[in-house]
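J.: Any chance you can model this:
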Amino acid sequence: MTRKTPRVLIARPMPPAVMARAETLFDVENRDNNAPMSGSEMRSALALYDGIMPTLGDRFTADIFAEFGRPRCKMLANFGVGYNHIDVAAARDHGVTVSNTPGAVTDATADIAMTLLLMSARRTAEGERLVRSGNWAGWHPTQMLGLHVSGKTVGIIGMGRIGQAIAQRCHFGFGMQVLYANRSHKEVDFPARQVSLTDLAEHSDIVVVAVPGGAETRHMIGSTFFNTMQDHAHFINIARGDVVDEAALIDALQAGRIGGAGLDVYEFEPEVPQALTRLDNVTLLPHLGTAALEVRTAMGMLALDNLQAFFDGETPPNAV
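T.: From the prediction side, this is the model:
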């Protein structure tokens, strides 16, 4: 008996190569909308499809699963490494497997961390705004003096794949000393010292957050941390917005208690407070961490690998 082709919903428009492959594997419906799925859309999708490729913003909470015993959908192949928008325990309780796309995002996200690190320390976004405004009066010896990053100390919060990739770039590219705060010790091929979160805040010239999102890390960085940082130090977040108490960060920036910040993520994304957008000592990016065609294509292919393995009766390579 011929197996029925699984019916799969892809929750966002994808790179062409991803869609082309998906259509050879499954009976695909592509949701032609970049807004997060609504509650009714998610409930309908669980009832109508065998698999779903959701992504950031598609909040598959326990409430979404609550009206199902065992939904038709058996697989959520998340497009992205972070999956704190999916209640994995609730999914499991309802017979739904969840996977993600680690590996493909590591270098691209580390590169954005370095972009923000340099932009914040050297005040490049502020300088670009000055040139565009027409108010630049020309070079002078004390113009827009920033922080020279070579040889400084970087503190990495979260020493997983992405944290290690950032640390490598800082050490080998800029000769920086590496401190890190992590639940476990990490063996790496360069000098790196594990310290407490407090020691990291106190001794780092630049702090980079690279921990997963979720209940365990929500608001792990707040006023106490910012008050402990050196007043010239810069704070970079490429993790998840709610890891940081955004109000505490705004307060620290407004008061000049830290040197600056570079953000690719926000606590209530895509909402960015006017208090942040009005500040010159913060660099703001629109969640560009993995925004390269090759990377987004690779992420889509990993998600399809997970779906294909599941429907072939195998364990998805990136099940969570």
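J.: okay, CA-based contacts and neighbour counts for the rest of this
T.: OK.
J.: where exactly do the strands run in this protein?
T.: 7-10, 27-30, 51-53, 75-77, 97-99, 153-157, 177-181, 193-194, 206-209, 234-237, 260-263, 282-284 (DSSP state E).
J.: between the ones you listed, which one is nearest to Leu118?
T.: strand 260-263 (9.0 Å; C-alpha to C-alpha).
J.: for the closest one, packing partners?
T.: helix 106-121, strand 234-237, strand 282-284 (3 or more C-alpha pairs under 8 Å, 6 or more residues apart in numbering; DSSP states H and E).
J.: Residues contacting it, please?
T.: Contact partners of strand 260-263, identified using C-alpha atoms under 8 Å, 6 or more residues apart in numbering, comprise 116-117, 119-121, 232-238, 253, 281-285.
J.: now stretch 110-119
T.: By C-alpha under 8 Å, 6+ apart, stretch 110-119 touches 124-125, 149, 162-163, 165-166, 169-170, 206, 208, 234, 236-238, 262-263, 283, 288-289.
J.: can you rerun that using 7 Å?
T.: Identification of contacts with stretch 110-119 by C-alpha atoms under 7 Å, 6 or more residues apart in numbering yields Ala125, Ile162, Ala165, Ile166, Ile236, Ile238, Gly262, Thr283, Gly289.
J.: Let's have those residues in a markdown table, adding distance to Arg7 and neighbour count.
T.: Formatted as a markdown table, the contacts of stretch 110-119 follow (distance: C-alpha to C-alpha, whole Å; neighbours: other C-alpha atoms under 10 Å):
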| residue | distance to Arg7 | neighbour count |
| --- | --- | --- |
| Ala125 | 45 | 16 |
| Ile162 | 33 | 26 |
| Ala165 | 37 | 18 |
| Ile166 | 39 | 25 |
| Ile236 | 41 | 25 |
| Ile238 | 34 | 25 |
| Gly262 | 41 | 25 |
| Thr283 | 42 | 23 |
| Gly289 | 30 | 21 |
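J.: Here is a second sequence; please produce its structure as well for comparison:
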Amino acid sequence: MEICRRADSVVLALPLTAETQGIVDAEFLKQMRPQAYLINTARGSLVDEAAIADALEAGTIAGYAADVFEFEDWARVERPRSIEARLITSPKTVLSPHLGSAVTYIRRQITESAADSIIKVLAGGLPDTVINRSYLKGR
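T.: So this is what the prediction gives:
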């Protein structure tokens, strides 16, 4: 993959699908530059965390940052049950919780939106945030 061979940083911004699960594996990492950094703020299961730990230990990549982890993807029955231990102890990683919405005003907006949706459904309507509105109207 050309981007891996040229980039100093690769930032994952993909949904988790059957095609993207494990897209960053040992082969992907071998194509990266040794001074490159991999950043995952999308979905944990886009990466093979053990392969990343191997690449960090081998010096194949310079570092890894993530706020999402494989064990968090509950739809995967075979998901790991914890973060790869070598990522936690590596001096080449920056790991943080996925807390982008963890501020008071955002949490208040989420709560108000949920309450508005409940009120609309109880009144026989549809929430503003329904994603399959056209399908539901056709029924």
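J.: Where does stretch 94-106 of the second structure end up in the first structure?
T.: Mapped onto the first structure using TM-score structural alignment, stretch 94-106 of the second structure spans residues 283-295.
J.: Pull the residues that contact the matching stretch.
T.: Against stretch 283-295 of the first structure from outside (C-alpha under 7 Å, 6+ apart): 104-105, 108-109, 112, 119-120, 125, 261-265, 296.
J.: His219 of the first structure: which of those residues is nearest?
T.: Val265 (13.5 Å).
J.: Find the nearest non-adjacent residue to the closest one, please.
T.: Gly241 (4.8 Å; C-alpha to C-alpha, 6 or more residues apart in numbering).
J.: That neighbour matches what in the second structure?
T.: Match for Gly241 of the first structure (TM-score structural alignment): Gly44.
J.: swap in Arg218 of the first structure?
T.: Match for Arg218 of the first structure (TM-score structural alignment): Gln21.
J.: give the contact list for the residue nearest the centre of the second structure.
T.: Residue closest to the mean C-alpha point of the second structure, counted by C-alpha atoms, centre = their mean, is Arg43 at 1.7 Å. Taking C-alpha under 7 Å, 6+ apart, we find Arg43 of the second structure in contact with Pro15, Leu16, Val68, Phe69.
J.: Let me have those in CSV, adding neighbour count and distance to Leu126 of the second structure as columns.
T.: Shown next, in CSV, are the contacts of Arg43 of the second structure (neighbours: other C-alpha atoms under 10 Å; distance: C-alpha to C-alpha, whole Å):
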residue, neighbour count, distance to Leu126 of the second structure
Pro15, 13, 26
Leu16, 16, 27
Val68, 23, 32
Phe69, 26, 34
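J.: Can you pick out the most distant pair from these?
T.: Once C-alpha to C-alpha is applied, those give Pro15 and Phe69 as the farthest pair, at 13.7 Å.
J.: ranking the helices and strands packed on strand 260-263 of the first structure by burial, who's on top?
T.: strand 234-237 (a mean of 26; mean count of other C-alpha atoms under 10 Å).
J.: rewinding a little: the residue nearest to Val265 of the first structure and Tyr266 touch, don't they?
T.: Yes. Checked against C-alpha atoms under 7 Å, the pair Gly241 of the first structure and Tyr266 is within contact range at 3.9 Å.
J.: how close does Asp128 of the second structure get to Leu122 of the second structure?
T.: Per C-alpha to C-alpha, to the nearest Å, Asp128 of the second structure is found 14 Å from Leu122 of the second structure.
J.: can you check Ala51 of the second structure too?
T.: Distance from Ala51 of the second structure to Leu122 of the second structure, by C-alpha to C-alpha: 49 Å.
J.: The two - which one has more neighbours?
T.: Ala51 (19 against 9; other C-alpha atoms under 10 Å).
J.: who's in contact with the more buried one?
T.: Counted by C-alpha under 7 Å, 6+ apart, Ala51 of the second structure has contacts Asp25, Ala26.
J.: check contacts around Gly241 of the first structure.
T.: Neighbours of Gly241 of the first structure in contact, by C-alpha under 7 Å, 6+ apart: Val265, Tyr266, Glu267.
J.: Alignment lookup: the second one to the second structure.
T.: Yep, that's Tyr266 of the first structure we're talking about. Match for Tyr266 of the first structure (TM-score structural alignment): Phe69.
J.: circling back: got the end-to-end distance for the match of stretch 94-106 of the second structure?
T.: 23 Å.
J.: Of all the residues in it, which ones are buried?
T.: The neighbour-count check on stretch 283-295 of the first structure (16 or more other C-alpha atoms under 10 Å) flags Thr283, Leu284, His287, Gly289, Thr290, Val295 as buried.
J.: now stretch 120-132 of the second structure
T.: Buried residues in stretch 120-132 of the second structure (16+ other C-alpha under 10 Å): Leu126, Pro127.
J.: go on, stretch 266-273 of the first structure?
T.: Tyr266, Glu267.
J.: Can I get the helices and strands packed on strand 260-263 of the first structure in CSV including distance to Asn306 of the first structure?
T.: Below are those laid out as CSV (distance: least, C-alpha to C-alpha, whole Å):
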stretch, distance to Asn306 of the first structure
helix 106-121, 18
strand 234-237, 29
strand 282-284, 33
